[in-house]
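Asks: Quick one: sequence plus predicted model below, questions after.
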Amino acid sequence: MQKAALLIARWSGARRGEVIRLRLDCLDQYPDGTFRLRIHAGKTMRERLVPLHDDAARVLREVIQRRLEANDRPIRDDKTGDLVRYVFFRRSGRMSADYLLQYPLNQMCRLAGLVDQDGKPIVTSHRFRHTVGTQLAERGAKLHTIMSVLGHQTPHMSMVYARISDAEVLRDYRSVLGPGEMIAGPGAEAIRAGKLSCAAIDWLKSNFIKTELELGHCLRLPSEGPCECDLYLSCAKFVTTKAYAGRLQERRKLELVLAEDARERGWSKEVERHQSTASRIERLLKDLGEEADP
């Protein structure tokens, strides 16, 4: 039981309270076979589905199978009011987070010497959430993905993990603002000409991850107010890099498909709009040294 709980916490980023409330129907699979963990209403009172590592899924499946063979009756969940059967349950009731997570962690900390000057363990189960969030950020996950996995209601908490991964943010920052980098878009000229103010550069260094768009970055500063231009491909603040070449290619293909569809329907203005967008993307690709896909 404890091994399963620890592996779930490690690979899902679930909160302590969410782990102990997992139900017997919490494990299934995505269409591609990846295991999926169903985390029922927790701190945010919203159910969410997150991918689960095979190591955790295999152990969890064994626990679920043993629990299904037991004959205990469902009990009423104190948060939702539903009659449920929990994964981590014994005759006296639902197992505690301390028993499942913190007690075994304390033991491992002492064996590994991970204790403070008073001999107290320095690792808690909440560290697993930070690990999952940081790994997602460092491997390029979008903020909404981190929010979905960790169950955050606002992006502010997820931004913590983006800031933790300084090396990744710095690499992304340098790909746009570093000297000699290949960039394209209306905002590229301001960078090449050194027209960005010191204040603008300082803000971008600290908040660069917030500038990301689907196909590049927006260099608009908070003092300039919200962007009023949806067609950001032609916005003076837009800049993109070779890292977005694949997305640019896909977007161009989509625009061409939409243009053809509009042509068949006789919508001349829509044809012009989609072809114009495709042409802008082709110019961006050319500036990046990329050829548009046939």
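Replies: Alright, I've got the coordinates.
Asks: contacts, neighbours, all on C-alpha from now
Replies: OK.
Asks: name the helices or strands packed onto the host helix or strand of residue 17?
Replies: Assigned by DSSP states H and E, residue 17 belongs to helix 16-20. When contacts are defined as 3 or more CA pairs under 8 Å, 6 or more residues apart in numbering; DSSP states H and E, helix 16-20 sits against helix 2-12, helix 97.
Asks: okay if I get those helices as a markdown table plus distance to residue 148 and mean neighbour count?
Replies: Formatted as a markdown table, the helices and strands packed on helix 16-20 follow (distance: least, CA to CA, whole Å; neighbours: other CA atoms under 10 Å):
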| stretch | distance to residue 148 | mean neighbour count |
| --- | --- | --- |
| helix 2-12 | 11 | 21 |
| helix 97 | 23 | 20 |
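Asks: Structure two is appended below for comparative analysis:
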Amino acid sequence: MSDVARVIPIGIESEGDAYISWLNEHTSPQFITLFIPPDPRGLYSRPPCPVVDCGRVSGSKTGLCGPHSKQYRDSGHQEMSVYLRNAVSRPVAKKKHGGYSAQGIFDLSACASPTVRAELQFAISCKASGDYGGPLRVDAFNAFVQSSNEVGVLSLRELTPGAPKTLALESRAGSYLSTHRMYVSEFQSWIELAEGNLSVKRRIGRRRGGSHRWSQSQDIIQPWLKEIVERWVAYRVNTEAANAQHIGQQESHVVEFAHWAESRKVRSEEEITRELLLDWLAEVNSQTNKKGKKYSGVYRASKVSAVSMMVEYARVEVTQRIPSNALYLPGELPARDTPSPRYLEPRLIDALRLPKNLNLVVDPSHRTAILIMMQVGLRSGHTCSLPFDCLIDLNRGDSTDKWALNFLDTKSDTNITVPIEPHVAIAIQEQRIRALEESAKLGLDVPEFLFANAQAHTTRQLGPERLNVTLRQWVVDLDLRDATGQLENITPHRFRHTFATEMLEKGVPIEVVQKLLGHRSLSSTQIYATTTDRRMRAEWENAKFVNVHGEAIEMADGPAGDAEWMLHRMAHAIQPLPNGACGLPIQQTCPHANACLDNCPHFITSSDFLPVHRAQHEEFERTISKAEAAGHLRIVEINKRPNENLKKIIDALEDESGE
């Protein structure tokens, strides 16, 4: 290793400087050095170039630094492992601004102020924890160090908005202006957070997909209310199992309440009364979305209950000045709306599943993720975070069509195994190869995720947000439109709803569907069952049914219609037939020994079974023709009557369908 790259511990320059001592106590010892090398994990910087002794940071899709990436392209894109064995490191000149960014080293030796150096070491240590966003740009960071020296910055806390040193620093930033402004803002915030000051913008935590959720409570105008909300959010983060996305959403509701309370001139805790809470309830119930539609009951309830939880916490933990009757009574929160169908109609889901349409998704990783969501009903977050070893082979002997997908449902905290079709298993196997290639760029031998992504240096996986963008573009490419001519809103959750609906329609027990979806409560799955029942009944009411003689059957309305529908569902569930359904109550025994077409008065069928009827009619014709040629008159007699009935059924159903 060169002298420049050698790690040299610094220690505390002045033991009398309590601030520097405090910063060093909160900094990981590995960062109290003059030169900090690239991070192999990709947390505080991009990973180093995998070429031995290169020292630069990776900076391209190949996972190599700039010079070696060019060398790799010039070699004809040979296999990466072969290239890495033969690649030779090459020296790099020091950049003009004095940093060693080309070599991937954070140069803190140039810091004229020991305080600034300690602050920057603390900042890099924060980044290394993985809780403070993506990696730093080494070139921009070293340029920031040099500019700080030129301006004479003694501490980052001097750099307040509009201050002379701040303006002078920004004038030297050039193309790094926005990055340097971000460094000043974030580094100052992290120091204040470490001191216990919650009144700064901060990251609450990481969403399921890997991105971070930022706080909003610092935007509250009332100081007393801001303190309550900040303490409540910190309490939620530190003591509850709720994820960052959920806590952040609740915080946004409370911040909205705070702005509304300010408009009502609420000036103290005593003014948070039950009357005010009821007015907030009325306000929420009157709100509409961008399309002018009233918010769902669940969303309105989440807004109201978040404020209720915050007020209850404040009364117990912060101040007793809030009136004891400032609460909601049971039954006052908005109720859940009647579930509305969110499944994709058969014409839509069938079109999306066509290989030629799926191939319009250019990125193969995105294409595989969408295929999994369509076939298995996974949430986008769970799909993107599927483990590398999620595929389970259930085949024995010569079998090749038994596969399953295994993953952890973080919402229910349960391990779920879902059977999948062979073509989905093949797509996953191909994705595993891509995951190995992506992980090699990060210097990992075994990928953690199926959808590994070398460009996401913090999460190392495909992000749900990026997947949603791909879905929207896919809909545009296919030009899928609804009845009003608007582009269809295709979302991962609609795939999930469609999967549940298809399973229930195929007769899969609701308890099994509950396990496949990872629902803790059967009531959650019942929403899909209710929607499925309404959909199937609507189709049943609009269908034309004929009996064994081809005569139309009119279904009753009202209670009689309900009874007919139940009889129809029971007939399909208990006595399924390949060409129709039996209308005989299940309590009775069929006297016809499955001779449904032989004038059975209970036989009912519809146009859904036309292909089966035609195939059966052809089989009857072949059987009768052979029997007549052989002189088997009894066989002719047995098959002639059901064949005649079948002709009547086909004629009647073809007239109805217009075929």
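Replies: Noted; the coordinates are in hand. These numbers were taken from a predicted model, which means no experiment stands behind them.
Asks: List the TM-score for the superposed pair.
Replies: Once superposed, the chains reach a TM-score of 0.53 (TM-score structural alignment, normalised by the length of structure 1), with 197 aligned residues with a CA RMSD of 4.4 Å.
Asks: now the helices and strands packed on helix 16-20 of structure 1 as CSV including distance to residue 120 of structure 1?
Replies: CSV is the format used below for those (distance: least, CA to CA, whole Å):
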stretch, distance to residue 120 of structure 1
helix 2-12, 19
helix 97, 18
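Asks: name the element the closest residue in space to residue 163 of structure 1 that isn't next to it in sequence belongs to?
Replies: Setting aside the residues directly before and after it, residue 163 of structure 1 is nearest to residue 169 in space (CA to CA, 6 or more residues apart in numbering), at 7.5 Å. In this assignment (DSSP H and E), residue 169 of structure 1 forms part of helix 166-177.
Asks: Check which residues of that helix are buried.
Replies: Of the residues in helix 166-177 of structure 1, those with enough neighbours to count as buried (16 or more other CA atoms under 10 Å) are 168-169, 172-173, 175-177.
Asks: Tell me which stretches of structure 2 form strands.
Replies: 35-36, 106-107, 203-206, 212-214, 391-393, 403-409, 414-420, 545-546, 552-553, 576-577, 580-582, 603-604 (DSSP state E).
Asks: any chance of the ones you listed in JSON lines, plus distance to residue 635 of structure 2?
Replies: As requested, those are exported to JSON lines (distance: least, CA to CA, whole Å):
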{"stretch": "strand 35-36", "distance to residue 635 of structure 2": "92"}
{"stretch": "strand 106-107", "distance to residue 635 of structure 2": "92"}
{"stretch": "strand 203-206", "distance to residue 635 of structure 2": "74"}
{"stretch": "strand 212-214", "distance to residue 635 of structure 2": "75"}
{"stretch": "strand 391-393", "distance to residue 635 of structure 2": "49"}
{"stretch": "strand 403-409", "distance to residue 635 of structure 2": "46"}
{"stretch": "strand 414-420", "distance to residue 635 of structure 2": "45"}
{"stretch": "strand 545-546", "distance to residue 635 of structure 2": "27"}
{"stretch": "strand 552-553", "distance to residue 635 of structure 2": "30"}
{"stretch": "strand 576-577", "distance to residue 635 of structure 2": "23"}
{"stretch": "strand 580-582", "distance to residue 635 of structure 2": "24"}
{"stretch": "strand 603-604", "distance to residue 635 of structure 2": "23"}
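Asks: of the helices and strands packed on helix 16-20 of structure 1, which approaches residue 155 of structure 1 most closely?
Replies: Closest of those to residue 155 of structure 1 is helix 2-12, at 18.5 Å (criterion: CA to CA).
Asks: which part of structure 2 lines up with that closest one?
Replies: Aligning helix 2-12 of structure 1 against structure 2 (TM-score structural alignment) gives residues 366-376.
Asks: Mean deviation, the matching stretch versus structure 1?
Replies: Its aligned residues in structure 1 lie a mean 0.5 Å from stretch 366-376 of structure 2 after superposition (mean CA distance after the TM-score superposition for structure 1).
Asks: got the contact list for that stretch?
Replies: For stretch 366-376 of structure 2, contacts defined as CA atoms under 8 Å, 6 or more residues apart in numbering pick out 353, 358-359, 361, 378-380, 383-384, 418, 420, 424, 427-428, 431, 467, 470, 492, 495-496, 499.
Asks: In helices only, show me the residues you listed.
Replies: In this view, those that belong to helices under DSSP state H are 353, 358, 380, 383-384, 424, 427-428, 431, 467, 470, 492, 495-496, 499.
Asks: ok, those residues vs residue 67 of structure 2, which is closest?
Replies: residue 431 (28.9 Å).
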